[in-house]
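Novice: Build me a model from this:
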Amino acid sequence: MLTLARGTDRRRPAPVRRHRTDRRRGAQLGGGLVLYAASIALLVHAHLGSMPWDVLSQGLARATGRSLGTVTVVVSLVVLVAWLPLRQRPGVGTVANVVVIGALVDPFLALAALLPEPLPLAARGALVVVGIALNGLATALYVGARLGPGPRDGLMTGLVARTGWSVRLVRAAIEVVVVAAGWALGGTVGVGTLAYALAIGPLVHVLLPRLTVPVER
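Specialist: Coordinates of the predicted model:
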């Protein structure tokens, strides 16, 4: 009886560890998506150039008269449809990405609008720096949760898998297209857009290994 009890005790920690891992993954996903929406608002409010996909969303928002949050959701859904021929499969994190970021962009923009206007250039530059850093952290958090890629990330990885091209080439091609389209529609392109393009890769490269959650098979 003593031997059986000891054997049973040894088997208990595994479900506990999985439960803790699942809680961490959920917390990382949620926190990362909230921070991602906040980073979008900071860069947009700085008026020095938005992130590539947000340039497109801004242009579409101005063309349609819809809010940035609403357009962000619609763009995400259209991108998900583009997953179909690429045979990509969404996860919980994919759906959460669409819902959480789309729902929070407008409230965060409203909070940013409470800042005194006009902001001096130095303050706007600080918003860009903080926004990019926050976005790098947010990306590493939600990707590291390993609960499914965001719509735009899945489009990139799907194209990489189908074409055999490098991640760098595919990402650059996608971002050039969306920035050009967004700029033509009235989206904001500037030094913030360039700074984001140069900084986000190295930031995520450093942070992602530290924030990726080990998942037991």
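Novice: use CA for all of it now, contacts and neighbours both
Specialist: Will do.
Novice: how much space is there between Val129 and Ile200?
Specialist: When C-alpha to C-alpha, to the nearest Å is applied, the distance between Val129 and Ile200 equals 11 Å.
Novice: Helices along this structure, start to end?
Specialist: Listed in chain order, the helices of the chain (DSSP state H) span 2-11, 13-46, 52-64, 68-82, 92-96, 102-112, 121-144, 151-163, 167-184, 191-211.
Novice: Could you point out which of these sits nearest Arg217?
Specialist: helix 13-46 (10.0 Å; C-alpha to C-alpha).
Novice: Please generate a structure for the following sequence too, so the two can be compared:
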Amino acid sequence: MKDPAQRHRLYRVIRMIIGFAVFAAGIVMTIHGNIGLAPWDVFHQGLSKTLGITIGQASIGMGLFIVILDVIFGEKIGWGTLGNMLFIGLFIDFYMINEIIPVQNTFWLGAMQVLAGLFVIGVGSFLYISVGLGCGPRDGLMVALVKRTRRPVGVIRGSMEGIALVTGWLLGGHVGVGTLLIVLTIGPMVQFAFHLFRFDVANLRHQFIDEDLKALKKKIEKERR
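Specialist: Below is the predicted model:
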């Protein structure tokens, strides 16, 4: 591949997919810590038990639903948004079905695995967000709701997490001490990972699907002339 632009695009896609794989590994580490799940994973586990599907399939299905809401609310989505929706769920199922990550049976080992998993999630977040192809569906929904309700980000994010947690618990998802541990430490862990890689998300500009489609349209029109 001689075109530098094509090489760069390929690099971004490969890095993004690796990021999804790392992110999913972190999620499974927290699930297999066996001391309680993150709010959205409580919801995904509850859905999986209720519908008889895997946690990864529940994640994909909910991600698709949220992407549709993002589009309805007028939020721009990137290829990374769609990749997040699909690949993270597929990787979660791959790790869990093949029993790649151990399930812990003691609290302290479980707590250590959960904390390690949160750091791994931070690394995965850095890898896929830093390519600038769009964030996850839930982040897009959060932004859309902030714009529409004029409520603070913390209130909206907390409400989303709270609804996911309570609904998932009612559906049979595992809530425990680990749930509180994750809620309190996931922010600092992700921030630590970003700081480690000297990544400032505030300076990142995302490339969205509609921009790519417009560029493709211009290229086709130019070639026809």
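Novice: List the contacts of Ala37 of the first structure.
Specialist: The neighbourhood of Ala37 of the first structure, defined by C-alpha atoms under 8 Å, 6 or more residues apart in numbering, consists of 100-102, 104-105, 108.
Novice: And Gly56 of the second structure, by the same measure?
Specialist: Contacts for Gly56 of the second structure were tallied using C-alpha under 8 Å, 6+ apart; they are 44, 88-93.
Novice: Could you measure from the aligned partner of it in the first structure over to Val100 of the first structure?
Specialist: Gly56 of the second structure is assigned Gly69 in the first structure as its aligned equivalent, the criterion being TM-score structural alignment. Distance from Gly69 of the first structure to Val100 of the first structure, counting by C-alpha to C-alpha: 10 Å.
Novice: Quickly note the distance from Lys217 of the second structure to Phe23 of the second structure.
Specialist: Distance from Lys217 of the second structure to Phe23 of the second structure, by C-alpha to C-alpha: 34 Å.
Novice: Those two: which is more packed in?
Specialist: Between Lys217 of the second structure and Phe23, Phe23 has the larger neighbour count (other C-alpha atoms under 10 Å), namely 28 against 11.
Novice: Now do the same for the more buried one: its match in the first structure.
Specialist: With TM-score structural alignment as the criterion, Phe23 of the second structure pairs with Tyr36.
Novice: so that match sits right up against Ile132, yeah?
Specialist: No - no contact is recorded between Tyr36 of the first structure and Ile132 when judged using C-alpha atoms under 8 Å, the distance being 9.7 Å.
Novice: what's around Val130 of the first structure, how many residues?
Specialist: 15.
Novice: which residues touch the aligned residue in the first structure for Gly124 of the second structure?
Specialist: Across the two structures, Gly124 of the second structure finds its equivalent in Ala138 of the first structure, going by TM-score structural alignment. Contacts of Ala138 of the first structure were listed using C-alpha under 8 Å, 6+ apart, and they are 31-36.
Novice: ok, back up a step: how about JSON lines for the contacts of Ala37 of the first structure, with distance to Trp165 of the first structure and neighbour count added?
Specialist: Rendered in JSON lines, the data for the contacts of Ala37 of the first structure read as follows (distance: C-alpha to C-alpha, whole Å; neighbours: other C-alpha atoms under 10 Å):
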{"residue": "Val100", "distance to Trp165 of the first structure": "31", "neighbour count": "17"}
{"residue": "Ile101", "distance to Trp165 of the first structure": "29", "neighbour count": "22"}
{"residue": "Gly102", "distance to Trp165 of the first structure": "30", "neighbour count": "22"}
{"residue": "Leu104", "distance to Trp165 of the first structure": "34", "neighbour count": "20"}
{"residue": "Val105", "distance to Trp165 of the first structure": "32", "neighbour count": "24"}
{"residue": "Phe108", "distance to Trp165 of the first structure": "36", "neighbour count": "19"}
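Novice: Nearest to Asp153 of the first structure among the residues you listed?
Specialist: Ile101 (14.3 Å).
Novice: Tell me the spacing between the aligned residue in the second structure for that closest one and Phe192 of the second structure.
Specialist: Per TM-score structural alignment, the equivalent position to Ile101 of the first structure in the second structure is Ile88. Here the criterion is C-alpha to C-alpha. By it, Ile88 of the second structure lies 22 Å from Phe192 of the second structure.
Novice: average offset between stretch 191-202 of the first structure and the second structure?
Specialist: Its matched residues in the second structure lie on average 1.8 Å from stretch 191-202 of the first structure after superposition (mean C-alpha distance after the TM-score superposition for the first structure).
Novice: Give the aligned range of that stretch in the second structure.
Specialist: Residue span in the second structure matched to stretch 191-202 of the first structure, by TM-score structural alignment: 177-188.
Novice: ok, and for the matching stretch, which residues are buried?
Specialist: 178-179, 181-182, 186 (16 or more other C-alpha atoms under 10 Å).
Novice: hang on, the earlier thing: next, the contact list for the match of Phe23 of the second structure, please.
Specialist: Tyr36 of the first structure neighbours (C-alpha under 8 Å, 6+ apart): 101, 134-135, 138-139.
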